[in-house]
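Student: Okay, structure incoming, though there's no sequence with it:
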């Protein structure tokens, strides 16, 4: 028996996530993303499968790097059309008891004052089942739509993110004392003014006097997710994140990221085991190997090469259409996603031509992130990944919605449970308590946010 595997479903509030071209499959119901009933059905399915959370990705612009045009992405639904991920959470929370929700919000274009209130509200409405996936945005179209002539540089985005987190921590952890709201009718006092504090933040990127508008929510600070495997991204994760979404072409690369982030966290005074590590997973599963292979062939026939390359171009900064297809793709530092830029260059086992890279991206499974097989084979793969890399769980993508999720719940989850590596029931409490155990409703004292907490003061 190994450690219990945590499981998130990886999705977006849009017509398509990363299942390029598979909107054409007759069983795909992704077009229903505009319907609350659709999301409630997804949430109930995931809770039946004892998933820990629905992880909602997001982007702030159109993928328009490939061919210097947004047309390929728009034509094939590459994360567009796309709706706000936060607005579907309350309905799903109302329909479930334990499923949690990780919502992506960028620190590059949002403002921490408004963001803090929105997430306090969601943490209240979900009874503490909320996480924030912290990202820095890279698409040129996003920068333009937020009034900038060009993208903010990669490292500057992380400097802004650090200060964004500082402001949010001050608002969530330090502005309101735990017992500020008294609702004392005899004294005609709803909230003790002496227990609500301004934060007086005056920094490089933000000036926020405070106080926070919302009273303390069940977790105060939502569980903090972060996705980013660049050197700067790993340092940021080690400082702030409780859950980290990392990728890696090989188990060795994945283990390096896991070990590096935990070692950096320990050097900063944090408990390294207080950082849960997740990686991506896509599954095509059936009762027999032959059935699974037939599904792979069917899905592959619908896969969109152009859409996949357009998504890669936006996330890496490499417009492969502008390269000589027979030249080798060399690493070039960009202000897009540096890990994505290194995927077929620095992280490749051998030098690849642009044509070879396009062939890998343009083929379902060509990037090595699809596990195809029987429930036993899928469970073997997952268990081996956990044991060899030190990860704690997976962000499960899905090619056909909700069919791929339903197949995982009905076929793979029972196999994992039989092995004793997957929960048979939920723990009680907030998301943080479900991840880290009873009594861990709030961020631990070794987390940098804890320095902004106030001791309780006597009322005047």
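Tutor: Ah, there it is. Please read all numbers here as calculations on a predicted model, not as lab measurements. Numbers count the residues shown, from 1 in each chain.

Student: from here on, contacts and neighbour counts on C-alpha atoms
Tutor: Noted.

Student: what's near enough to touch residue 282?
Tutor: Residue 282 sits next to 369, 370, 371, 396, 397, 398, 399 when contact means Cα atoms under 8 Å, 6 or more residues apart in numbering.

Student: this is the comparison structure:
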């Protein structure tokens, strides 16, 4: 078995129903308190007690209205609606913790890079370098319409736009302020050295930016970069930019191939294969004994809503699954939603039908579920890592915060005994904790080049 220490994020969303739909009805679930700041600070303290690497917060900008061409079920089951801004949570949770990282999702399709750069730098300052950005381009037609467009930009074209967006951000984060630009010289009345602060001038296909980054360099400058797309175009983007990639899968062989492909793309982009950490979505239901875990699983099933899971999946693949008979094969058609998910469930010969999807979504979500005693759960997690070369997992919530507390109290000690889980946090920023290297982008990352260019330009102007 592999002896590398496994990374864990809690996978959550600023809403009632995230992945495992329907479980908000469980009497011990607190997710309807999501509008309360205490709900989030309590969760952050719990996760830090369990030495979680981070809280990964998903987000969407639209609504799930593909299933039955309606939001009726979406509203009745709170399927990621309502959903609040994820970035607003970080300051309070960072103040309540010292080490926990925060991966926040923000779509680049609908926000100017100049303003997002400031928001993320601000959070990186306030958290002392514990912020990561989950880069998404969006996939919901409802979001595009809500933001004034007839339809969203075509899938691969969104990644072309994303490449340029990241270039603008690197110029702002890495190139606008040199190291040493901040003087804080009270006696000399010089807060910053004007010769070391540079205007970004970007005139590209998608963006025109002329201005100075509004923030001084934060501990990481560029926040840790996460990405979740595993389509062919998404993998190329990840290979160039991402430091953490979130993948999904049901079978170890398929997940191992995704891991291999992402690492190969990193190498093709001139980066080391281990420059990217791979995380898989996973649900864990654990109890002191296997029998108790099975009983808990059965209890959760009575509250879950598989049909709500299908409504979520319908928007993910852009196909109304309500239109299919129970045993009718799900047919592929080109959509502008999540390409990798659509191909998984609609590929010829895949055998997916509405009945099988309902069975898969018994807990309200489609992620693999491990049910068992602490020893059984630890065995299964270790086997996933051994067979796939994964670096870690994004753990979904079932009954919250119970599911995280159970994992922390029962599974973490078992993994620690096996040398597969840390026993203390490392010091430093989120990037330092995950990679045991510096706080800032490594030299092999394309974003780091803009730091050197800003110094070269400055020397040329001073010559």
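Tutor: Cool, the structure landed. Being a predicted model, the structure only gives us computed values, none of them experimental.

Student: quick one on the thing from earlier: out of the contacts of residue 282 of the first structure, who's nearest residue 57 of the first structure?
Tutor: residue 397 (10.9 Å; Cα to Cα).

Student: Wait, the closest one touches residue 280, no?
Tutor: Yes. Contact criterion Cα atoms under 8 Å: residue 397 of the first structure and residue 280 qualify, at 7.2 Å.

Student: out of these two, which sits in the busier spot?
Tutor: Using other Cα atoms under 10 Å, the more surrounded residue of residue 397 of the first structure and residue 280 is residue 397, with 23 against 18.

Student: And that one, how far from residue 419 of the first structure?
Tutor: 23 Å (Cα to Cα, to the nearest Å).

Student: okay, which residue of the first structure is out on the far edge from center?
Tutor: For the first structure, the largest distance from the centre (Cα atoms, centre = their mean) belongs to residue 186, which lies 46.6 Å off.

Student: Check the offset of the longest strand that the first structure contains from the chain's centre.
Tutor: Taking DSSP state E as the criterion, the first structure has its longest strand at strand 276-285. How far strand 276-285 of the first structure lies from its chain's middle: 12 Å, per Cα atoms, centre = their mean, to the nearest Å.

Student: Give me the buried positions along it.
Tutor: 276, 277, 278, 279, 280, 281, 282, 283, 284, 285 (16 or more other Cα atoms under 10 Å).

Student: check contacts around the fourth one.
Tutor: Spelled out, that is residue 279 of the first structure. Counting by Cα under 8 Å, 6+ apart, residue 279 of the first structure touches 245, 246, 247, 391, 393, 394, 395.

Student: Three-state assignment for whichever residue in the first structure pairs up with residue 99 of the second structure, please.
Tutor: Under the alignment (TM-score structural alignment), residue 99 of the second structure pairs with residue 98 in the first structure. Following DSSP: H, G, I helix; E, B strand; the rest coil, the label given to residue 98 of the first structure is coil.

Student: Can you get me a residue count around residue 98 of the first structure?
Tutor: Neighbour count for residue 98 of the first structure, taken as other Cα under 10 Å: 25.

Student: same deal with residue 289 of the second structure?
Tutor: Residues within reach of residue 289 of the second structure, counting by other Cα under 10 Å, total 14.

Student: what sits against the closest residue in space to it that isn't next to it in sequence?
Tutor: Nearest residue to residue 289 of the second structure in three dimensions, chain neighbours excluded: residue 373, at 4.7 Å (Cα to Cα, 6 or more residues apart in numbering). Residue 373 of the second structure makes contact with 286, 287, 288, 289, 290, 293, according to Cα under 8 Å, 6+ apart.

Student: what's the mean deviation for stretch 251-267 of the first structure versus the second structure?
Tutor: For stretch 251-267 of the first structure, the mean deviation from the second structure after alignment is 0.9 Å (mean Cα distance after the TM-score superposition for the first structure).

Student: those strands in the second structure, which residues are they?
Tutor: 7-13, 54-58, 101-107, 131-136, 182-185, 190-192, 200-203, 208-211, 224-227, 244-247, 277-286, 369-372, 392-395.

Student: Dump these into CSV; add distance to residue 302 of the second structure as well.
Tutor: Formatted as CSV, the strands of the second structure follow (distance: least, Cα to Cα, whole Å):
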stretch, distance to residue 302 of the second structure
strand 7-13, 22
strand 54-58, 26
strand 101-107, 31
strand 131-136, 33
strand 182-185, 58
strand 190-192, 61
strand 200-203, 55
strand 208-211, 53
strand 224-227, 34
strand 244-247, 28
strand 277-286, 14
strand 369-372, 16
strand 392-395, 21
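
Student: Among the ones you listed, which comes closest to residue 442 of the second structure?
Tutor: Taking Cα to Cα, strand 224-227 is the member of these nearest to residue 442 of the second structure, at 11.2 Å.

Student: name the helices or strands packed onto that closest one?
Tutor: Taking 3 or more Cα pairs under 8 Å, 6 or more residues apart in numbering; DSSP states H and E as contact, the helices and strands that strand 224-227 of the second structure lies on are strand 131-136, strand 244-247.

Student: Contacts made by the last one with the rest, please.
Tutor: Just to be clear, that refers to strand 244-247 of the second structure. Residues contacting strand 244-247 of the second structure (Cα under 8 Å, 6+ apart): 224-230, 238, 255, 258, 276-281, 394.

Student: Quick one: average offset of it versus the first structure, please.
Tutor: Relative to the first structure, strand 244-247 of the second structure is 0.5 Å off (mean Cα distance after the TM-score superposition for the first structure).

Student: Quick check, central residue of the first structure?
Tutor: In the first structure, the residue lying closest to the centroid (Cα atoms, centre = their mean) is residue 133, at 4.9 Å.

Student: In contact with that residue, which residues are there?
Tutor: 57, 102, 103, 104, 105, 224, 225, 226, 227.

Student: circling back: which of the buried residues of strand 276-285 of the first structure sits closest to residue 456 of the first structure?
Tutor: Nearest to residue 456 of the first structure, judged by Cα to Cα, of the buried residues of strand 276-285 of the first structure is residue 276 at 30.8 Å.

Student: Check the gap between the closest one and residue 413 of the first structure for me.
Tutor: Distance, residue 276 of the first structure to residue 413 of the first structure, by Cα to Cα: 20 Å.

Student: now swap in residue 24 of the first structure and tell me
Tutor: 28 Å.

Student: Residue 129 of the first structure now?
Tutor: Counting by Cα to Cα, the gap from residue 129 of the first structure to residue 413 of the first structure is 22 Å.

Student: Sweet, I'm off.
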